[in-house]
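J.: here are the coordinates; sequence isn't available:
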């Protein structure tokens, strides 16, 4: 089965990328997007978060939002801010962030392979969020947000990309969040064929970020009666990818005092007070902000040993260890997808964000987690299992507007 193919990307016209590129649609609130797009008429946020051009009271899922997205995309094309390549290409894509470099490439990935589990997932999706992406795709006539795919160790793929990205990039933009985005079109037919064969030789690809986008693309293809549909993706080498911690905070102590919380947790963890924020050094460690203090928690050996001995790749995840030994038994949160008492804080915001949430009284307690490892993500996906919600926070993020896949 062919996993990928080249495509005719809709992308910024030469010299226009700095005006166009925007953060992914799902990392900004409507208010944040409205602020980020001020004075930037060609920002892709006018397509991906089109509610920013309507009354602030509008529901982001209102039909008018999708209609405005389509209108805005059409205007960007008519104004020459976006152009579509004349022939199908792959696109080498490099991300540089805080000295860390990831080099992958944009392609369209097979929905048949996705349906047959050669492109593997590790998260559940919600119907409401799928519906949102379906309406967006149908309204604009294309996929405008790439799915981030990881590919396992593949020296042949890496070598092709190294050659493709050896010269000056056609796009070279550093966004306001400090991420440098570079793009090189790959239009040589022999190189395109070599890259496709090298990817097809892999056992599988893995969705890192973008489960709702891929699920929505499948629904759109099925609705159109397509047996050979594709979805927009950027493939990155798993050994280069960075997962940050995805931390937890709770609004109350479930009727307990701070001392009672410590006693309850102490049944499963050793507890060591800390003079400052605690960043865990291994999967069984947790940093906890409670009552104006930080604590280092270390899961007791017998409990950790039982989780590892189970052979369940989900059981050994840092998020699972915390959920099963603290969040559920101490605080009574058994459904983190729906329970409003728990919130999730991406590691890009730093441990100081957890400290502020607790010291301000917004949250009663916060937990800093060890990041999920790529090897664990792959093990979960290979086993056909599902991770707990908010298990991974990838940095750096791909830019919306760099490449779009039009369906005509």
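T.: Arrived safely. It should be emphasised that the depicted structure is a prediction, and the values quoted were computed from it without experimental measurement.
J.: switch to C-alpha atoms for all contacts and neighbour counts from now on
T.: Noted.
J.: which residues in the chain form helices?
T.: Secondary structure of the chain by DSSP state H: the helices cover 17-20, 30-36, 45-48, 63-78, 111-115, 127-140, 155-164, 189-200, 211-223, 258-265, 301-309, 318-322, 351-359, 374-382.
J.: for those, which one ends up most surrounded?
T.: Ranked by mean neighbour count, the helices of the chain are led by helix 45-48 with a mean of 28 (mean count of other Cα atoms under 10 Å).
J.: elements contacting it?
T.: Other helices and strands packing on helix 45-48, by 3 or more Cα pairs under 8 Å, 6 or more residues apart in numbering; DSSP states H and E, are helix 63-78.
J.: so the helix it packs on versus helix 127-140, what angle?
T.: Angle of helix 63-78 versus helix 127-140, following axes from the mean of the first three to the mean of the last three Cα atoms, to 10 degrees, is 40 degrees.
J.: ok, and what's touching helix 63-78?
T.: Under the criterion Cα atoms under 8 Å, 6 or more residues apart in numbering, residues 42, 46-51, 53-54, 82-83, 135-136, 139-141 lie in contact with helix 63-78.
J.: for residue 249, find the nearest of the helices of the chain.
T.: Residue 249 sits nearest to helix 351-359 of all these, at 7.4 Å, using Cα to Cα.
J.: show residues contacting the closest one.
T.: 249, 277-279, 289-292, 345, 363-368.
J.: second structure follows, compare the two:
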């Protein structure tokens, strides 16, 4: 059963919330972060990407980067931009994108639940990325970015959440430049807090939708703190990590598309011929091809769009991972035809997630004479099934939109 508890969030004052709120650290690069930070001194990227405030040549993993993160965080708290709540609360976080709403509850998950499999994973993590966030959490003495979780919400919990929204004013309500609206309500009544705690105690599994590296790092910091405090009781804040839990059926997974810089020495004719062993190919003249069902994908090469549909015999007897479109592409095209053995490390392949238009992918492919693949998005049902079976997805299988904002909730350890 899931342990999910209320906490005293360090968070922006209402008039500063829109300025503080920032995209997650791992969806903006160094240059983008600096551009945003230079324009907005209150952006939480000054904490999550503090290298923007140091010399351009500073190594991303230099100790000074983490020291600057703490300095910037402390400074925002000292100036009253961030204020910690006086009592432990839950928080409702609602995001609206293109008319679609997802509403979840913000609280803290147990590091023990992560270790014993109640909080379930579906991706591998990289040691260098883990170490970066470990140092960041340890230096700031806080979880600065929420882990994006999902579960099967009980109807009673949905009703409780909706009733609170209907009868209370939102603490934050703002729309960003990307036209995504963010609303937050503070649940501060003891009776309701107790009821939410009981509701989560009846949930068997929480699934990491996004934030595997942040979760792994937060857990390792918690374990480190336990070693440093052998008399710990289990109630200390370092035993928990910041999370937002959404109903799985409200979430939107967008495709994670692929672009390969070249055709591995093949002519276009030979490349197309190699695909016909595993796919039905249909030329789509005049417009980009976007797949509308599983086991299909769009492909752009040499000025032409094609629709690819996998032959059933290449996936029907596969397990849930083998049936993913990203797995089919890797096993039947990227590895044997284009020579991409490890998409995690091969510099010839790039990944484009989110709502980028197919025409943008075609432009990138044209620059190098390569090929672009437009994928059909992975489903939440497949994600949860893979996690339930303790299996792993291929890299870059899911892209969630909208992205949660960092800076609206900080969990102090």
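T.: Done, it's in. Everything numeric here is computed off the predicted structure, so don't read it as measured data.
J.: can you add distance to residue 96 of the first structure and give the helices of the first structure back as CSV?
T.: Below are these laid out as CSV (distance: least, Cα to Cα, whole Å):
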stretch, distance to residue 96 of the first structure
helix 17-20, 16
helix 30-36, 21
helix 45-48, 22
helix 63-78, 27
helix 111-115, 29
helix 127-140, 28
helix 155-164, 15
helix 189-200, 23
helix 211-223, 24
helix 258-265, 40
helix 301-309, 35
helix 318-322, 27
helix 351-359, 23
helix 374-382, 19
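J.: residues in the first structure aligned with stretch 386-397 of the second structure?
T.: Stretch 386-397 of the second structure corresponds to residues 380-391 in the first structure, going by TM-score structural alignment.
J.: so for that stretch, first residue to last residue, what's the gap.
T.: Start-to-end span of stretch 380-391 of the first structure (Cα to Cα, to the nearest Å) is 12 Å.
J.: buried sites along it?
T.: For stretch 380-391 of the first structure, a neighbour-count test (16 or more other Cα atoms under 10 Å) marks 380-382, 385, 387-391 as buried.
J.: about what we covered before: which stretch among the helices of the first structure comes nearest residue 338 of the first structure?
T.: For the helices of the first structure, proximity to residue 338 of the first structure was assessed by Cα to Cα; helix 127-140 is nearest, at 13.5 Å.
J.: mind giving me the packing neighbours of that closest one?
T.: helix 63-78, helix 211-223.
J.: for the last one, give me the average deviation versus the second structure.
T.: By that I understand helix 211-223 of the first structure. Compared with the second structure after fitting, helix 211-223 of the first structure deviates on average by 0.8 Å (mean Cα distance after the TM-score superposition for the first structure).
J.: quickly note the distance from the counterpart of residue 309 of the first structure in the second structure to residue 336 of the second structure.
T.: Alignment note (TM-score structural alignment): residue 309 of the first structure maps to residue 317 of the second structure. Using Cα to Cα, we find residue 317 of the second structure at a distance of 20 Å from residue 336 of the second structure.
J.: likewise for residue 165 of the second structure?
T.: Between residue 165 of the second structure and residue 336 of the second structure the computed distance is 53 Å (Cα to Cα).
J.: so for those two, which residue has more residues nearby?
T.: The neighbour comparison of residue 165 of the second structure against residue 336 (other Cα atoms under 10 Å) goes to residue 165, with 17 against 12.
J.: list the contacts of the more buried one.
T.: Counting by Cα under 8 Å, 6+ apart, residue 165 of the second structure touches residue 185.
J.: do the same with residue 205 of the second structure
T.: Contacts here follow Cα under 8 Å, 6+ apart; on that basis residue 205 of the second structure touches 1-2, 117-120, 151.
J.: so which of the buried residues of stretch 380-391 of the first structure comes closest to residue 349 of the first structure?
T.: For these, the nearest to residue 349 of the first structure is residue 390 (14.7 Å; Cα to Cα).
J.: isn't that closest one up against residue 244?
T.: No - counting by Cα atoms under 8 Å, residue 390 of the first structure stays clear of residue 244, with 11.2 Å between them.
J.: make JSON lines from the helices and strands packed on helix 127-140 of the first structure and add distance to residue 235 of the first structure to it.
T.: As requested, those are arranged in JSON lines below (distance: least, Cα to Cα, whole Å):
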{"stretch": "helix 63-78", "distance to residue 235 of the first structure": "25"}
{"stretch": "helix 211-223", "distance to residue 235 of the first structure": "14"}
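J.: closest one to residue 183 of the first structure among the ones you listed?
T.: When these are compared by Cα to Cα, helix 63-78 sits nearest residue 183 of the first structure, at 19.8 Å.
J.: in the second structure, what residues pair with that closest one?
T.: By TM-score structural alignment, helix 63-78 of the first structure lines up with residues 63-78 in the second structure.
J.: quick one: the matching stretch to chain centroid distance?
T.: The chain centroid and the centroid of stretch 63-78 of the second structure are separated by 24 Å under Cα atoms, centre = their mean, to the nearest Å.
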